[in-house]
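Engineer: Sharing a model that was predicted from the sequence below.
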Amino acid sequence: MPLSTPANRPCNGKHFDNPLTVPQRSAVPQPPAQRKARRLVPRLLSWYGKHARDLPWRRTRDPYAIWISEIMLQQTQVATVIPYWERWMRALPTVNHLARAKPERVLKLWEGLGYYSRARNLQAAAHQILKNHQGQFPNTPEAIRALPGIGRYTAGAISSIAFNLPEPIVDGNVIRILTRLFGRREDPKAKVLQNELWSLAETLVRSTEDCAALNQALMELGATVCHPRSPNCTDCPVKRSCTARKDNATHLIPTAPPRARTEARSIEVYWITRGNRILLQKRPKGFHNAGFWELPNNETGPGIPQPPQSEPLTTVRHTITKYRIQLMAYAVDKSRALKGRWCRRDELESLPITAAHRKLLRQLPALNEAAKTTA
């Protein structure tokens, strides 16, 4: 359950004088919208107190732990994040541990979560905290937002949850809640609507002394009740104030963006062995998933002078964001081996390896047998 708000962390007061938290006058919604927003706060807090999930990062006010959870939760489901977060906190429990870790170890801990720039930004931010803040996580929104990989939402989440500061949050969940509550059918990415949503979120968080609980209530409501499809309006604590529900328009709000076109890619992968060792190469800088290990291929390297003419040993399909990737594995004689690292099988689990190539490596026995038949 959520922790109570520390008495020495007031949510209202002098922090309101911070110019970064005051919306531009043109962005402030009309007073009726603000009054409606304020009336929602007691219901949201009461509901959250009864229905909040017991998540491990909610049992602490450590800004480092909260920061790691917020970055992991970007584009990733809670159920997936929990074991990753727990494993990360055991391995790298403080900013100092993260800053001093080998980059390869950081990537290995992140392997499987995707969007690996998040992991690299975490370590870059840890270095900055060590350099500029003596290893102490900064406690002001401005300093938090200055860290690599942290935008306005993440800075607001950390500031409010760890330090109980009145900083608003607007992410996909909050956009969905607010556009439905206020019946807004415009493009959620439109600047005018974005400004209004941030102003409404600010009104909400400034209307309580428990900023941490209020912002987490919005997160929780969007994650467990106000779903993108088939929202569970019956259990919503603010259903009587919801314009989209009254208009039977929850399926229309928020306006969905057009689907991005998928792009197909076929990549040759080279299965090169020497005894019980397999040749791997590290993805170079400038490529997606840079720093990860994988089998030699013609995507990140020049390929081989004479591509294999036989059928592939196996084919693996994998999807990353808008890309539909097909990996075709070919057995290649070691005399044509490219530069790389010769790895034993028992080393593979300790290395950060891209998900698609991990799928291939899980087929090791079958691949070895297939390679023998083509030799």
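Structural biologist: Now that the structure is in, tell me what you want to look at. Just so it is clear, the model here is predicted, and its values are computed rather than measured.
Engineer: contacts, neighbours, all on C-alpha from now
Structural biologist: Fine.
Engineer: And the helices in the protein?
Structural biologist: Using DSSP state H, the helices of the chain run over 31-51, 63-72, 78-91, 95-100, 103-110, 117-132, 141-145, 152-163, 172-181, 191-205, 211-224, 243-246, 355-361, 364-374.
Engineer: now for the second one, which elements pack on it?
Structural biologist: Going back to what we said before, that points to helix 63-72. helix 78-91, helix 117-132, helix 152-163 (3 or more C-alpha pairs under 8 Å, 6 or more residues apart in numbering; DSSP states H and E).
Engineer: Out of the ones you listed, flag the one nearest L364.
Structural biologist: Closest to L364 of those is helix 78-91 (C-alpha to C-alpha; 25.8 Å).
Engineer: ok, residues contacting that closest one?
Structural biologist: Helix 78-91 is contacted from outside by 55-56, 65, 68-69, 72-73, 109-110, using C-alpha atoms under 8 Å, 6 or more residues apart in numbering.
Engineer: Just send these back as JSON lines, with neighbour count and distance to D247 too.
Structural biologist: Shown next, in JSON lines, are the contacts of helix 78-91 (neighbours: other C-alpha atoms under 10 Å; distance: C-alpha to C-alpha, whole Å):
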{"residue": "L55", "neighbour count": "13", "distance to D247": "34"}
{"residue": "P56", "neighbour count": "15", "distance to D247": "38"}
{"residue": "A65", "neighbour count": "24", "distance to D247": "41"}
{"residue": "I68", "neighbour count": "18", "distance to D247": "39"}
{"residue": "S69", "neighbour count": "23", "distance to D247": "36"}
{"residue": "M72", "neighbour count": "23", "distance to D247": "36"}
{"residue": "L73", "neighbour count": "17", "distance to D247": "32"}
{"residue": "L109", "neighbour count": "19", "distance to D247": "46"}
{"residue": "W110", "neighbour count": "21", "distance to D247": "43"}
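Engineer: Point to the residue nearest the middle of the protein.
Structural biologist: Geometric centre of the chain, nearest residue: Q74, 2.1 Å, by C-alpha atoms, centre = their mean.
Engineer: Against that first model, consider the following:
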Amino acid sequence: MKTWTAEELQQLRKRMKVWFSKQGRSLPWRETHDPYAIWVSEIMLQQTQVATVIPYFHRFLDAFPTVTALADAPEERVLLHWAGLGYYRRAKQLHAASKVIRDQWEGCFPRDYDAILALPGIGRYTAGAISSFAYDMRAPIVEANTQRLYARLLRLRGQLTERTIQNHLWKFASDILPERSGSGRLNQAVMELGSQVCTPKAPLCHECPLQSLCPTYAHSEQSEIPSPKPSKVYEDKVEVALLVRDEGCRYLLRRCQAGERWAGLWDFPRFDVTSAQSEDELMTSASRQFSDRFGASVCLSDEAMQIKHGVTRYRISLRCFHASVEGSNGNPLEPLRGEDSPDAVWCSVHRLTEVPLSSTGKRIAKHLAGLQR
């Protein structure tokens, strides 16, 4: 592992300052020192690409311009504006933290690092990002892009998730920061360099301002450092979504419960049929599970569409069938348990856009809207 001298660290700061002033992208959250806006951007950017986040960022701040406005909003409205970004737990924690700021900090975002770190959904990286970007605190940051960059600048071997490796990365992240002002700008610069130049594969070393200081480049080990992650093992699942329609062309929606995938969002009734050995078993299993949940028999008809998607460690094949409730005499609301429950509703196609749906629910809704054109 390389040990950096004080002179080399100073060279790094100077070179990064010059490079970022010329090559840094203009992004909306970089044009402000508002901790609330920076916080929203950092939560959205977790596991989501910049280009995807930008329009969501603008719409979210238009809907909730202050932390108090976010805190006062019902969760369902927050989830509706988050729909499409995925990882909905982020939105719930953002909402929960906004209530803490409203209630404990009188709506003013805290300036103390430990107070920021104590907020729901905020870890060491996010606390450091808000502290340095908004307040220019000397707060180190380590995330996906910077840890790859730092590992190469240190010539660190081993899995980045190892505690010893993480300790080295966080120490280096702290060592590079200037003693006085400029920590926020430098943190943005190293994040940019990691994202745009020091990429996981085929890094653009010829464009890197730190090339002559990089031991990994000197030893041509860019493909070896950081160490490749172990291959992820996925489990295949088959699920059925039932597009249950009543006589008024409304579709049955169910709110996902706590502990379930997409908790708090709405979805079409959906059931795991992985164990089914045939088409008949698949349809029988879905019908039986619908009856167990809603207290009514359902008749499946044509298959509407298939969706393949991944969630955590699962690769899911979702088969979507049109369906109707049997024996309803034209009014399928009658036999359904929980018909007046806030967790089961009938919704017309044109109103589906007003409901915070799961990601696959949105794709199904788009398909149904196309059928009505």
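Structural biologist: Great, that's in hand. From a predicted model like this one, the values you see are computed outputs, not experimental measurements.
Engineer: Tell me how they score on TM after superposing.
Structural biologist: Once superposed, chain against chain, the TM-score is 0.86 (TM-score structural alignment, normalised by the length of the second structure); 341 aligned residues with a C-alpha RMSD of 2.3 Å.
Engineer: How about the counterpart of G107 of the second structure in the first structure: what's its closest non-neighbour residue?
Structural biologist: Taking TM-score structural alignment, the alignment pairs G107 of the second structure with G135 from the first structure. In space, G135 of the first structure comes closest to I129 once its chain neighbours are excluded; the distance is 5.3 Å by C-alpha to C-alpha, 6 or more residues apart in numbering.
Engineer: Now for that neighbour, how many residues are close by?
Structural biologist: I129 of the first structure has 21 neighbours, counted by other C-alpha atoms under 10 Å.
Engineer: any idea how far P103 of the first structure is from it?
Structural biologist: Plainly put, I129 of the first structure is 17 Å away from P103 of the first structure if you go by C-alpha to C-alpha, to the nearest Å.
Engineer: Point out the most buried one among the helices and strands packed on helix 63-72 of the first structure.
Structural biologist: A comparison of those by mean neighbour count, using mean count of other C-alpha atoms under 10 Å, puts helix 152-163 on top with a mean of 25.
Engineer: after superposition, how close is that helix to the second structure?
Structural biologist: Once the two models are superposed, helix 152-163 of the first structure sits on average 0.4 Å from its counterpart in the second structure (mean C-alpha distance after the TM-score superposition for the first structure).
Engineer: Could you count how many residues lie near the residue nearest to P356 of the second structure when sequence neighbours are not counted?
Structural biologist: Leaving aside its sequence neighbours, P356 of the second structure sits nearest to L80 (C-alpha to C-alpha, 6+ apart; 4.2 Å). By the criterion of other C-alpha under 10 Å, L80 of the second structure has 18 neighbours.
Engineer: State the distance from L80 of the second structure to L45 of the second structure.
Structural biologist: L80 of the second structure is 18 Å from L45 of the second structure, by C-alpha to C-alpha.
Engineer: Over to L117 of the second structure?
Structural biologist: 18 Å.
Engineer: what do you get for A258 of the second structure?
Structural biologist: In terms of C-alpha to C-alpha, A258 of the second structure sits 24 Å off from L45 of the second structure.
Engineer: And L79 of the second structure, by the same measure?
Structural biologist: Counting by C-alpha to C-alpha, the gap from L79 of the second structure to L45 of the second structure is 16 Å.
Engineer: now do S26 of the second structure
Structural biologist: Relative to L45 of the second structure, and taking C-alpha to C-alpha, S26 of the second structure is found at 15 Å.
Engineer: does S41 of the second structure really touch L27, like I thought?
Structural biologist: No: counting by C-alpha atoms under 8 Å, S41 of the second structure stays clear of L27, with 10.2 Å between them.
Engineer: Can you tell me what the residue nearest to P356 of the second structure aligns to in the first structure?
Structural biologist: By TM-score structural alignment, L80 of the second structure lines up with K108.
Engineer: what residues are up against that match?
Structural biologist: 350-353.
Engineer: Over to K92 of the second structure?
Structural biologist: So K92 of the second structure contacts 75, 79 (C-alpha under 8 Å, 6+ apart).
Engineer: That one corresponds to which position in the first structure?
Structural biologist: So, by TM-score structural alignment, K92 of the second structure is matched to R120.
Engineer: Can you give me the distance of that match to A37 of the first structure?
Structural biologist: 38 Å.
Engineer: Likewise for T373 of the first structure?
Structural biologist: In this view, T373 of the first structure and A37 of the first structure are 69 Å apart by C-alpha to C-alpha.
Engineer: Then P308 of the first structure?
Structural biologist: 65 Å.
Engineer: between these two, who's got more neighbours?
Structural biologist: Legend: neighbour count by other C-alpha under 10 Å for P308 of the first structure and A37, higher for A37 (21 against 14).
Engineer: aligned partner of that one in the second structure?
Structural biologist: Applying TM-score structural alignment, one finds that A37 of the first structure aligns to L9 in the second structure.
Engineer: what's the closest non-adjacent residue to that match?
Structural biologist: Of all residues not flanking L9 of the second structure in the chain, I176 sits nearest, at 5.9 Å (C-alpha to C-alpha, 6+ apart).
Engineer: Okay, the one you found and E235 of the second structure: tell me how far apart.
Structural biologist: Distance of I176 of the second structure to E235 of the second structure, computed by C-alpha to C-alpha: 42 Å.
Engineer: Look at these two and report which has more neighbours.
Structural biologist: Ranked by neighbour count (other C-alpha under 10 Å), I176 of the second structure and E235 place I176 first, with 21 against 11.
Engineer: show me the residues around the equivalent of that one over in the first structure that make contact.
Structural biologist: Mapped onto the first structure by TM-score structural alignment, I176 of the second structure lines up with L204. By C-alpha under 8 Å, 6+ apart, L204 of the first structure lies in contact with 37-38, 40-41, 168, 214.
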